[in-house]
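**Student:** Coordinates for the following, if possible.
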Amino acid sequence: MSRPTIGIVDDEASMRDALVALLHQNQLDAVPMASIAEFNDIQKTTAFDLILIDLRLGDESGLDLALSIRKSHDLPIVMLTGHGDETDKIVGLELGADDYVLKPFNPRELVARIRAVLRRYGAGSQVTGPNSFQNGCLTFGRFTVDQKQRILFDQFSQEIALTNAEYRLLDYFLGRPNDIITRVDLLAELGSDLTKYVDRTVDVLILRLRRKIEENPSKPVHLQTRRGQGYIFVTNHVRDAD
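**Tutor:** So this is what the prediction gives:
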């Protein structure tokens, strides 16, 4: 099986070199690029499996590149963001970035995140349906969650692509079915990276997850809001009144 090819778009030469070395050490091919123009040129002759984009590209914006990619390619995007970029993180989520990693990042975590996104897109590894597992699966409604592979399947055993943040949110709710969870508890329990985000980020993640697991996201059956209290994940088909 050929090694996945990762495009790196970062205007800082030392960061590009470090990322190339890290990816090569982990059996991933890397193509470094310093600008959007360089990406536009190289992508004409190079088939990428994933693009790693820095939000800050000198006088350019990584968000502009992400938006351009989303308009023309079904290509996984992982964004590198700084601690002070809360608004850009939200916009990146809304544009459809598959994951985002805060700088400075743990090298092993970055590689794990990249591999998780590649797996969700079917690149670099074989993805099997839930029937191949005897344990580690949870069901709700018409969905099955394979907790070993961290994959969501529909009733036809088709994978529903989730970003890392979306999966973590779903997994957290499934571990506390029918419990009301406050926004503060949700932020605190999801991990240190999400505690730095503003409330709007939680709203975006909730909305994106609802679009993937609810037949009508505006009238959710599973991931419901309790006004003034927080959220509750209902595992059966009966929708409680808000």
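**Student:** hey, let's count contacts and neighbours off CA atoms from now on
**Tutor:** Fine.
**Student:** Grab the nearest non-local neighbour of L223.
**Tutor:** Ranked by CA to CA, 6 or more residues apart in numbering and with sequence neighbours excluded, the top spatial neighbour of L223 is F233, at 4.7 Å.
**Student:** Go ahead and confirm that neighbour touches L174.
**Tutor:** Yes: taking contacts as CA atoms under 8 Å, F233 lies within contact range of L174: 7.1 Å.
**Student:** Who has more neighbours out of these two?
**Tutor:** F233 (23 against 19; other CA atoms under 10 Å).
**Student:** got the buried residues for stretch 150-166?
**Tutor:** 150-154, 159-166 (16 or more other CA atoms under 10 Å).
**Student:** Strands of this structure, start to end?
**Tutor:** 5-9, 29-33, 50-54, 56-57, 60-61, 77-81, 99-102, 137-140, 143-146, 151-153, 159-160, 180-181, 223-226, 230-233 (DSSP state E).
**Student:** Packing partners of the second one?
**Tutor:** The elements that strand 29-33 packs onto, with contact taken as 3 or more CA pairs under 8 Å, 6 or more residues apart in numbering; DSSP states H and E, are strand 5-9, helix 13-25.
**Student:** one more, for comparison:
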Amino acid sequence: MTDKEADRLLVVDDDPRIAQMLIRYFEDNGYRVTAVGNGAAMRTELSKGKFAAVFLDLMLPRGESGLELLKELRNTSDVPVLMLTGQDDVTDKVVGLEVGADDYIAKPFHLRELLARLRTVLRRRTASDTGARQEVNGEESFSFDGWRLDISRRKLTSPAGDDVSLTTGEFDMLVIFVKNHGRVLSRETLMDLTRSRNLEAFDRTIDAQIVRLRKKIENDPKDPTLIQSVRGIGYVFTGRPG
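**Tutor:** The predicted structure is shown next:
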């Protein structure tokens, strides 16, 4: 991401008062903000260029669902997404995180907290990207069960030779598992290693992310053979090297 893209934010919310409030506040804090009110406009803006992060409302006009838009977005992009919602429901929060949100914020929110949450998400992304750049010269990569995980290029290739799109969180989680092959990792350990504690993380956040990862790398996500659950403890990666 270029310097010009690093301060661009996209707000997707049909409430003009909230949109204007976010524009004023974040622009006062050095960001450039584009605000749209529906999914079509979101797609248009994303097709024009990259953004550092997206604020996405859960409920949009004409029955549009922020979760459905997030699912669509995750098929093509790992841009950080912070969900905004009028419902402070744990189930909704878990669903949002399972789909691929980087954070989930209930309305009404304090603008200073929103800024802090954004900075936390962006710090995690910067730390992740920096780590990847440091490994470029080493060309670090791993193979398991026909899969190839190229850390330097942040790329996952399936046994069939297809590129598999992973969000930043999913990629980082898989790297942790592969590097700790055969070691049982507790949810607390996974939260620490993936920096998820910065998200007000809880056990089900980790579970939701693993559900997403299994859907992408397991032949049968309901009967996983690569990332296995260890009752009462956490998870273990059992993929065969090579």
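**Student:** So after superposing, what's the score?
**Tutor:** Here the superposed chains carry a TM-score of 0.63, computed using TM-score structural alignment, normalised by the length of the first structure; 209 aligned residues with a CA RMSD of 4.2 Å.
**Student:** ok now do the corresponding residue of the second structure for the residue nearest to L223 of the first structure, which residues does it touch?
**Tutor:** Matched by TM-score structural alignment, F233 of the first structure corresponds to F237 in the second structure. Under the criterion of CA atoms under 8 Å, 6 or more residues apart in numbering, the neighbours of F237 of the second structure are 177-178, 180-184, 226-228.
**Student:** quick check, nearest of the residues you listed to R24 of the second structure?
**Tutor:** F177 (41.8 Å; CA to CA).
**Student:** Neighbours of N75 of the second structure, how many?
**Tutor:** Neighbours of N75 of the second structure (other CA under 10 Å): 12.
**Student:** highest average neighbour count across the helices and strands packed on strand 29-33 of the first structure?
**Tutor:** Ranked by mean neighbour count, those are led by strand 5-9 with a mean of 24 (mean count of other CA atoms under 10 Å).
**Student:** what sits up against that one?
**Tutor:** Strand 5-9 of the first structure has contacts (CA under 8 Å, 6+ apart) with 16, 19-20, 28-36, 39, 47-54.
**Student:** Spatially central residue in the first structure, please.
**Tutor:** Among the residues of the first structure, the one closest to the centroid is T163, at 2.2 Å (CA atoms, centre = their mean).
**Student:** so who does the aligned partner of that one in the second structure touch?
**Tutor:** Under the alignment (TM-score structural alignment), T163 of the first structure maps onto T167 of the second structure. Contact analysis of T167 of the second structure by CA under 8 Å, 6+ apart lists 74, 77-79, 100.
**Student:** Show me the helices in the second structure, by range?
**Tutor:** Taking DSSP state H to define them, one finds helices in the second structure at 16-28, 39-48, 66-74, 90-99, 111-134, 168-179, 187-193, 203-217.
**Student:** I'd like the ones you listed laid out as CSV, including distance to L84 of the second structure.
**Tutor:** Putting these into CSV (distance: least, CA to CA, whole Å) gives the following:
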stretch, distance to L84 of the second structure
helix 16-28, 11
helix 39-48, 15
helix 66-74, 9
helix 90-99, 10
helix 111-134, 10
helix 168-179, 19
helix 187-193, 23
helix 203-217, 17
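**Student:** which one of those helices lies closest to I233 of the second structure?
**Tutor:** The nearest among these, by CA to CA, is helix 187-193 at 7.4 Å.
**Student:** and the closest one, which stretch of the first structure?
**Tutor:** The alignment of helix 187-193 of the second structure onto the first structure (TM-score structural alignment) covers residues 183-189.
**Student:** what's that stretch in contact with?
**Tutor:** 194-195, 202, 230-231.
**Student:** PyMOL command for the buried members of the residues you listed?
**Tutor:** This is how PyMOL selects the buried members of those, with burial counted by 16+ other CA under 10 Å:
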select buried, resi 194+202+230+231
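**Student:** Could you check how far V31 of the first structure is from T235 of the first structure?
**Tutor:** 44 Å (CA to CA, to the nearest Å).
**Student:** And F133 of the first structure, by the same measure?
**Tutor:** 21 Å.
**Student:** okay, these two: which has more neighbours?
**Tutor:** T235 (17 against 12).
**Student:** ok, the more buried one touching N178?
**Tutor:** Yes: with contact defined as CA under 8 Å, T235 of the first structure reaches N178; the gap is 7.3 Å.
**Student:** OK, contacts around W147 of the second structure?
**Tutor:** Taking CA under 8 Å, 6+ apart, we find W147 of the second structure in contact with 156-159.
**Student:** at 7 Å instead, please
**Tutor:** W147 of the second structure makes contacts with 157-159, as judged by CA atoms under 7 Å, 6 or more residues apart in numbering.
**Student:** Now compare those with the first structure and keep only the conserved ones.
**Tutor:** Counting by both residues aligned by TM-score structural alignment, their matches' CA atoms under 7 Å, the first structure reproduces these contacts from those: 157-159.
**Student:** okay, those in a markdown table with distance to E218 of the second structure next?
**Tutor:** Formatted as a markdown table, those follow (distance: CA to CA, whole Å):
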| residue | distance to E218 of the second structure |
| --- | --- |
| T157 | 13 |
| S158 | 10 |
| P159 | 11 |
